[in-house]
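Q: Task: produce atomic coordinates for the following.
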Amino acid sequence: MRSIRFDTGASTLLAATLALAMAGPARAADKIVFLTSWYAQAEHGGFYQAKATGLYEKAGLDVEIRMGGPQVNGMQLLLAGEADAIMGYDIQVLQAVEKGLPAVTVAASFQYDLQGMMTHDDVTSLAGVKDKTILVSSAGMTAWWPWLKKKYALSDGQVRAYTFNLQPFFADKTVVQQAYPSSEPFQAQEKGVPVNFFLFAKDGYPPYGTTIVTTRKLAEGKPEAMRKFVAASMEGWKSYMANPSPANALIKAANPKMSDSQIAFGIARMKALKVLGGEENVAIGTMTEARWKASYDYLVEAGLLKASTDWKRAFTLDFMPVLSAKAE
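A: A predicted model of the protein is given here:
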């Protein structure tokens, strides 16, 4: 496994930014309720690490992390004021903006959306799924499927519903299915089934992953609190990749079904896929207008978003952290 090192100059700047929160007269910490997108897992580790190691507290923040799940509508809770920020994704926010809702993305933990395809080991690329039965969830049909279908000249006739049960995949080598790198492939490993995993982003799927989404009211009304939350969270990701033990204790406390072996598998996959963007030497949390435009263009072309949508309101670059990462 290739190690990750972090630019010391940028880290010094970030440390100075966090230290500013401690300067001056003592005052009450800014409260932020952060809602994740699913049950606690390695892919949420940077936030739990910032909580476990006191990074939020040092920044003058009182952060409460609440766990999402299949019955939790994060965007609804955000807009209702039940959460100050949520773990989101680009398509969700662009479609909210289309409806006139005041959601805005302030940072991206991962440079890639982690959605991908799991295949049996005879398939060597995404192009190899052309003659396969493809298991896709209902959410996938209105997110990444139109992109994949067009890119590889696939057809809707290949699709069968993915019900989050892997038995159809295990029973039939002509079946491929949607997957996240640390979930379904881990289950296949546990069952002794050799598989390949292909990240859509590596073939050009544009959205970011594990983003921080808030409301315009909070971003504009408490910009310093949000800036400190982003900076401390990204510092948490740096720390988590170096020594995940503190966060893992919180993850397992929140989600007792999460095993040490699955967490370790998830961390290894994140490092292998370089989800933080270290290989390109970009700052952790970085977003660009060009990438958001690419997501907008895809959604409009696929008929998933109105062309009239003011896509630039879906994100802001005002909270970008200074932390940078390099891969060795």
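Q: C-alpha only now, for contacts and for neighbours.
A: Noted.
Q: A helix includes Gln262, no?
A: Yes. Counting by DSSP: H, G, I helix; E, B strand; the rest coil, Gln262 is located in a helix.
Q: Tell me which residues touch it, please.
A: For Gln262, the contacting residues are 182-183, 186, by CA atoms under 8 Å, 6 or more residues apart in numbering.
Q: Let's see if you can find the most crowded of the residues you listed.
A: Neighbour count (other CA atoms under 10 Å) singles out Ser182 as the most crowded of the contacts of Gln262, with 22 neighbours.
Q: Now flag whichever of the contacts of Gln262 is closest to Ala232.
A: Ser182 (24.7 Å; CA to CA).
Q: what's the closest non-adjacent residue to the closest one?
A: Spatially, and ignoring its direct neighbours in sequence, Ser182 is nearest to Gly266 (4.5 Å; CA to CA, 6 or more residues apart in numbering).
Q: what about the one you found, which helix or strand?
A: Using DSSP states H and E, Gly266 sits in helix 260-273.
Q: Show me which residues of that helix are buried.
A: Using 16 or more other CA atoms under 10 Å as the test for burial, helix 260-273 gives 262-263, 265-271, 273.
Q: Counting by contacts, list what the next helix or strand after that helix packs against.
A: Sequence-wise, the next helix or strand downstream of helix 260-273 (DSSP H and E) is helix 289-301. Counting contacts by 3 or more CA pairs under 8 Å, 6 or more residues apart in numbering; DSSP states H and E, helix 289-301 packs against helix 90-98.
Q: I have a second one here; can you model it like the first so I can compare?
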Amino acid sequence: WLTASRGFTDAQFKQYNYAMAPFLADKASVQQAYATAEPLYLGKDGVKTDVFLLADQGWEAYSNLIEARRDMVEKNPAMIQKFIDASAIGWYQYLYGGDRKAAYALIKKDNPEMTDEKLDQEVAKLQELQMIDSGDARTKGIGAISGERLKRFGGDMVKAGVFGASDVDLKTLVTEQFVNKGVGLDLRAKLAK
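A: Predicted coordinates for the structure are as follows:
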């Protein structure tokens, strides 16, 4: 996509190895990173970085999707709805609720290198960059999906040569059945005061 849309060449791409050393060694380089992590860690070491979200450059893919098998969706839609609603409400509480002790404890259990300070900084960065609660989510709720956006993304991928026009039918892969219902908007309004 970057090659097709922004004129990059294949020679400019290097395999991402999760190390910051190559980035630090070459001031003209750009590196993939988690916007809520590496820039904060580097900043703590006195390294100033700029963050450029691919979404701001036209990359319209959704990230961090909730996936389920088709048979589960068909046989137990009520469970799917409850899971998605609870996920949205959980995100509102995490972003705007204030008391994150329980969430932090679970995160640190699997990531012992994390501290409350690091997690507070990451939440602030999530809010600053509007990575969870932005775009359609502002009016339709966290987890919002737009069929038009998916259509544009599919067109971009065909144009970039990632797949052919008839290779993927996005309508069979994604459903709006469980989203765009405004779940949690009232909670955000209450918590964000």
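Q: that older thread, is it possible to get CSV of the contacts of Gln262 of the first structure that adds distance to Asp318 of the first structure?
A: CSV is the format used below for the contacts of Gln262 of the first structure (distance: CA to CA, whole Å):
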residue, distance to Asp318 of the first structure
Ser182, 32
Ser183, 33
Phe186, 37
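Q: quick one: which of the residues you listed is nearest Asn165 of the first structure?
A: Looking across the contacts of Gln262 of the first structure and measuring by CA to CA, the closest to Asn165 of the first structure is Ser183, at 11.9 Å.
Q: What is the aligned counterpart of that closest one in the second structure?
A: Alignment note (TM-score structural alignment): Ser183 of the first structure maps to Ala37 of the second structure.
Q: for its match, what are its contacts?
A: With CA under 8 Å, 6+ apart, Ala37 of the second structure has these contacts: Glu122.
Q: so how far is Lys190 of the second structure from it?
A: Applying CA to CA, to the nearest Å, the value for Ala37 of the second structure to Lys190 of the second structure is 28 Å.
Q: Equivalent analysis for Leu126 of the second structure, please.
A: Taking CA to CA, one finds Leu126 of the second structure at 19 Å from Lys190 of the second structure.
Q: Check Thr172 of the second structure too.
A: Taking CA to CA, one finds Thr172 of the second structure at 36 Å from Lys190 of the second structure.
Q: neighbour count winner among the two?
A: Using other CA under 10 Å, the more surrounded residue of Thr172 of the second structure and Lys190 is Lys190, with 11 against 8.
Q: which residues are in contact with the helix or strand where that one lies?
A: Secondary structure from DSSP H and E places Lys190 of the second structure in helix 185-191. With contacts defined as CA under 8 Å, 6+ apart, helix 185-191 of the second structure is touched by 89, 92-93, 96-97, 138-141.
Q: Can you point out the buried residues in it?
A: For helix 185-191 of the second structure, by 16+ other CA under 10 Å, it's 185, 188.
Q: what about it, distance to the chain center?
A: 21 Å (CA atoms, centre = their mean, to the nearest Å).
Q: likewise stretch 144-152 of the second structure?
A: That offset, for stretch 144-152 of the second structure, works out to 15 Å (CA atoms, centre = their mean).
Q: for the second structure, which helix is longest?
A: helix 77-96 (DSSP state H).
Q: which residue sits closest to whatever residue of the first structure lines up with Ile80 of the second structure, ignoring its sequence neighbours?
A: In the first structure, Ile80 of the second structure lines up with Met226, judged by TM-score structural alignment. Closest residue to Met226 of the first structure apart from its sequence neighbours, by CA to CA, 6+ apart: Ala219 at 6.5 Å.
Q: Wait, the one you found touches Val230, no?
A: No. Checked against CA atoms under 8 Å, the pair Ala219 of the first structure and Val230 is beyond contact range at 11.4 Å.
Q: rewinding a little: with respect to Thr9 of the second structure, which of the contacts of helix 185-191 of the second structure is nearest?
A: With CA to CA as the yardstick, the closest approach to Thr9 of the second structure among these comes from Arg138, at 36.2 Å.
Q: what's the helix or strand for the residue nearest to Met226 of the first structure?
A: helix 216-221.
Q: Any buried residues in that helix, and which?
A: Quick answer for helix 216-221 of the first structure (16+ other CA under 10 Å): 216, 218-219.
Q: Repeat that for stretch 110-117 of the second structure.
A: Per 16+ other CA under 10 Å, stretch 110-117 of the second structure contains no buried residues.
Q: Please state the offset of it from the chain centre?
A: On CA atoms, centre = their mean, the centre of stretch 110-117 of the second structure falls 20 Å from the chain's centre.
Q: which residues of the first structure does it align to?
A: By TM-score structural alignment, stretch 110-117 of the second structure lines up with residues 254-261 in the first structure.
Q: Isn't Thr36 of the second structure up against Lys125?
A: Yes. Shown here, Thr36 of the second structure and Lys125 form a contact pair, counting by CA under 8 Å, at 5.6 Å.
Q: how close does the residue nearest the centre of the second structure get to Gly90 of the second structure?
A: Of all residues in the second structure, the one closest to the mean position by CA atoms, centre = their mean is Ser63, 4.4 Å from it. From Ser63 of the second structure over to Gly90 of the second structure the distance is 17 Å, taken as CA to CA.
Q: Same question for Val162 of the second structure.
A: Val162 of the second structure is 35 Å from Gly90 of the second structure, by CA to CA.
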